[in-house]
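Novice: I would like to see how this sequence folds:
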Amino acid sequence: MLTGTKLAVWGDPVAHSMSPRLHAAAYRVLGLDWEYDRRRIDEASFDDALAGLDDGWRGLSLTMPLKRSAAAAARSLDERARLTGAVNTLLLADDGPHGFNTDVGGLVATIREQGVDEVPFGRILGAGATAGSALVALAELGARRVDVIARRPEAADPLVALGEALGVDVEPADFARAPSPDATVTIATLPGGTDLGASADPYAARGGLLVDVVYGSWPTPLATTWERSGGRAISGLGMLLHQAVLQVRVFVSGSTELALTDEPRVLAAMREAVMGD
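Specialist: Presented below is the predicted three-dimensional model:
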């Protein structure tokens, strides 16, 4: 039985995190007197910090660079965490931490919110830590082929292996290759502020909806290129919002599948907390 009331987001850096605002808004609506804070924790100190938590703790949100460390520490993983090897949510139960990946569900929800329910062909820009979650999200939306565009195509080798497990044909390429065919959705997992210059133009013209996981500074150079080409571009705020809803579900019920009491009102309050609308 879960009795703890303390929660936090851990990462390095973490001062920019909007998670405390999101979670505080949710727990106000739910009438839960829970504490949600932020703490700067790096990879080297993660294991000791986790071991030092007392039974007043209920769960943790994990951001970079802790998602793989959290997966290694978890005694169980949900399917999305197992596939990606990345955990952004730990439920601190009596029998040990249980790991979840809510980034995948956050991406799926924000893409569907844009009116896209099926993605026959998708594209991922960048092969870093978030690319695995992006690939699983595209697979859940029906993609059977996904191109991964990276400065070093060999960096996409783990994604090729993940694609085989998902039944998705993953094609690595660099930015010099002309994009084909047209993508329904492009997910950019590049670091914030990355400017691809003219090499982004053909991808913008044939990229469909752009979901740029960056949300701290908007528009990004990539989003500007997309919109100049007449395309749609959305920031990572939608992903952040929807993955946080799934985290709240985990902290309340232990499952991403069980909807919250009056979840539409919870979602509205969380959206207002970070988007102001």
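
Novice: switch to C-alpha atoms for all contacts and neighbour counts from now on
Specialist: Will do.

Novice: mind listing the strands for the protein?
Specialist: With DSSP state E, the ranges of strands along the chain come out as 6-11, 35-40, 57-62, 76-77, 89-93, 96-100, 121-125, 145-149, 169-173, 185-188, 209-212, 233-234.

Novice: Now tabulate those strands in JSON lines and tack on distance to residue 135 and mean neighbour count.
Specialist: JSON lines is the format used below for those (distance: least, Cα to Cα, whole Å; neighbours: other Cα atoms under 10 Å):
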{"stretch": "strand 6-11", "distance to residue 135": "23", "mean neighbour count": "22"}
{"stretch": "strand 35-40", "distance to residue 135": "28", "mean neighbour count": "16"}
{"stretch": "strand 57-62", "distance to residue 135": "20", "mean neighbour count": "24"}
{"stretch": "strand 76-77", "distance to residue 135": "18", "mean neighbour count": "18"}
{"stretch": "strand 89-93", "distance to residue 135": "19", "mean neighbour count": "25"}
{"stretch": "strand 96-100", "distance to residue 135": "16", "mean neighbour count": "24"}
{"stretch": "strand 121-125", "distance to residue 135": "8", "mean neighbour count": "27"}
{"stretch": "strand 145-149", "distance to residue 135": "8", "mean neighbour count": "25"}
{"stretch": "strand 169-173", "distance to residue 135": "9", "mean neighbour count": "20"}
{"stretch": "strand 185-188", "distance to residue 135": "9", "mean neighbour count": "27"}
{"stretch": "strand 209-212", "distance to residue 135": "13", "mean neighbour count": "24"}
{"stretch": "strand 233-234", "distance to residue 135": "18", "mean neighbour count": "22"}
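
Novice: Help me confirm that residue 60 comes into contact with residue 91.
Specialist: Yes: taking contacts as Cα atoms under 8 Å, residue 60 lies within contact range of residue 91: 6.7 Å.

Novice: for comparison, sequence B:
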Amino acid sequence: MGRRCGVLGDPIEHSLSPVLHTAGYAALGLDWSYAAHRVASGGLTDFLASLDGEWRGLSLTMPLKLEAVPLVDELTERARLAGAANTIVFDQGRLKGDNTDIPGAIAAIRERTSAPLATAVIIGGGATATSIGLALADLGVRDIEIVVRSPERGAETCETVHGHPGHPDVTVSRLDEVTAFDVDLVASTIPADAQDAHLVRACVAVPTIFEIVYHPWPTPLAASIGDRVLVSGFDLLLHQAAVQFELFTGEVAPLDAMRAAGEQALAASSGS
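Specialist: Coordinates of the predicted model:
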């Protein structure tokens, strides 16, 4: 039986999720569909109310990851810990909220590097930064610095990440006071146009850069990578989508087919 899935957010036009999931369905011969839907902040309740029994799952981008939490019937432990759900699974009339950014980030990092990670900086303080912080804590990072424009923007992320069962040490710093980072990994969750030369210089000695943005590409941080390790936003998108695919379909995600389709779409969008 054909089922429907989709990705919601605002803006949503740039999303590669339809490409990835559709390629996965084609590879496995599934008669499923997946499309992007623009849903602004405050619109998730009405959108959910409009769906029928054909629907199996939703992927959520900002600003809906936080909005989904009180609207579902059940949260997985990782979604509860993050306080954010980027995935909704429809299961016999019940809505289950999950957070695939956390396992997706872990898989993305470990695909690119097996180096031990003890210290990290996360630039930005939103829901994605929180999920990345929890993923890093799962990987054994015990010293995490949240770098934001204003300290109050990072307070909730700091508290949530410290609440991980490993209880990493988490501090908050101001972005305009950054000099140079001496850590194992820097993860940036801020837009490309917010990455100035000062920030790029501060990251120049960091061996692994996790650039969450995948459009536009390359970002200033990605362009400066040289021979260091780069974990890209596409890596994260692919691996979290693979977890979603398996939650929705019950099938093992055809990662190679999904990756190839995504890379082709990225190359086409950049004109290369």
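
Novice: hmm, back to that, the strands of the first structure into CSV, with extra columns for distance to residue 221 of the first structure?
Specialist: CSV is the format used below for the strands of the first structure (distance: least, Cα to Cα, whole Å):
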stretch, distance to residue 221 of the first structure
strand 6-11, 26
strand 35-40, 29
strand 57-62, 27
strand 76-77, 36
strand 89-93, 30
strand 96-100, 32
strand 121-125, 14
strand 145-149, 17
strand 169-173, 21
strand 185-188, 12
strand 209-212, 10
strand 233-234, 11
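
Novice: Quick check: the aligned residue for residue 60 of the second structure in the first structure?
Specialist: Counting by TM-score structural alignment, residue 60 of the second structure corresponds to residue 62 in the first structure.

Novice: so who does its match touch?
Specialist: Each residue near residue 62 of the first structure by Cα atoms under 8 Å, 6 or more residues apart in numbering is listed here: 9-11, 70, 87-90.

Novice: Residue 93 of the second structure too?
Specialist: Contact analysis of residue 93 of the second structure by Cα under 8 Å, 6+ apart lists nothing.

Novice: For residue 56 of the second structure, see how far away it is.
Specialist: For residue 93 of the second structure, the distance to residue 56 of the second structure under the criterion Cα to Cα, to the nearest Å works out to 10 Å.

Novice: Which stretches in the stretch 101-250 of the second structure count as helices?
Specialist: Along the stretch 101-250 of the second structure, the stretches classed as helices by DSSP state H, counting those that start in this stretch are 101-112, 127-138, 151-162, 197-202, 220-223, 233-249.

Novice: So for residue 43 of the second structure, which of those helices sits nearest?
Specialist: Taking Cα to Cα, helix 127-138 is the member of those nearest to residue 43 of the second structure, at 18.3 Å.

Novice: what do we get in the first structure for residue 36 of the second structure?
Specialist: Checking with TM-score structural alignment, residue 36 of the second structure has residue 38 as its match.

Novice: Could you give the number of residues near residue 47 of the first structure?
Specialist: Burial of residue 47 of the first structure is recorded as 15 neighbouring residues (other Cα atoms under 10 Å).

Novice: Please say which position in the second structure it maps to.
Specialist: By TM-score structural alignment, residue 47 of the first structure lines up with residue 45 in the second structure.

Novice: quick one: its match and residue 70 touch, right?
Specialist: No: if you go by Cα under 8 Å, residue 45 of the second structure and residue 70 don't touch, sitting 10.1 Å apart.

Novice: ok so, going back, closest to residue 29 of the first structure out of the contacts of residue 62 of the first structure?
Specialist: residue 9 (19.9 Å).

Novice: if I look at the closest one, how far off is residue 103 of the first structure?
Specialist: Remark: distance between residue 9 of the first structure and residue 103 of the first structure (Cα to Cα) = 14 Å.

Novice: what sits against residue 17 of the first structure?
Specialist: For residue 17 of the first structure, the contact set (Cα under 8 Å, 6+ apart) comprises 9, 38.

Novice: Can you tell me what it aligns to in the second structure?
Specialist: With the correspondence set by TM-score structural alignment, residue 17 of the first structure lines up against residue 15 in the second structure.

Novice: got the contact list for residue 28 of the second structure?
Specialist: The neighbourhood of residue 28 of the second structure, defined by Cα under 8 Å, 6+ apart, consists of residue 254.

Novice: And for residue 47 of the first structure?
Specialist: Residues touching residue 47 of the first structure, when contacts are defined by Cα under 8 Å, 6+ apart, comprise 69, 73.

Novice: Go again with 7 Å.
Specialist: Counting by Cα atoms under 7 Å, 6 or more residues apart in numbering, residue 47 of the first structure touches no other residue.

Novice: same question, residue 229 of the second structure
Specialist: Shown here is residue 229 of the second structure, whose contacts under the criterion Cα under 7 Å, 6+ apart are 112, 207-209.

Novice: Including distance to residue 97 of the second structure, could those go into a markdown table?
Specialist: What follows is the contacts of residue 229 of the second structure, written out as a markdown table (distance: Cα to Cα, whole Å):
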| residue | distance to residue 97 of the second structure |
| --- | --- |
| 112 | 28 |
| 207 | 34 |
| 208 | 31 |
| 209 | 29 |
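
Novice: and which of the residues you listed is nearest to residue 185 of the second structure?
Specialist: Using Cα to Cα, residue 208 is the member of those that sits closest to residue 185 of the second structure, with 4.8 Å.

Novice: how much space is there between the closest one and residue 128 of the second structure?
Specialist: Between residue 208 of the second structure and residue 128 of the second structure the distance is 18 Å, computed by Cα to Cα.

Novice: what do you get for residue 33 of the second structure?
Specialist: For residue 33 of the second structure, the distance to residue 128 of the second structure - Cα to Cα - is 26 Å.
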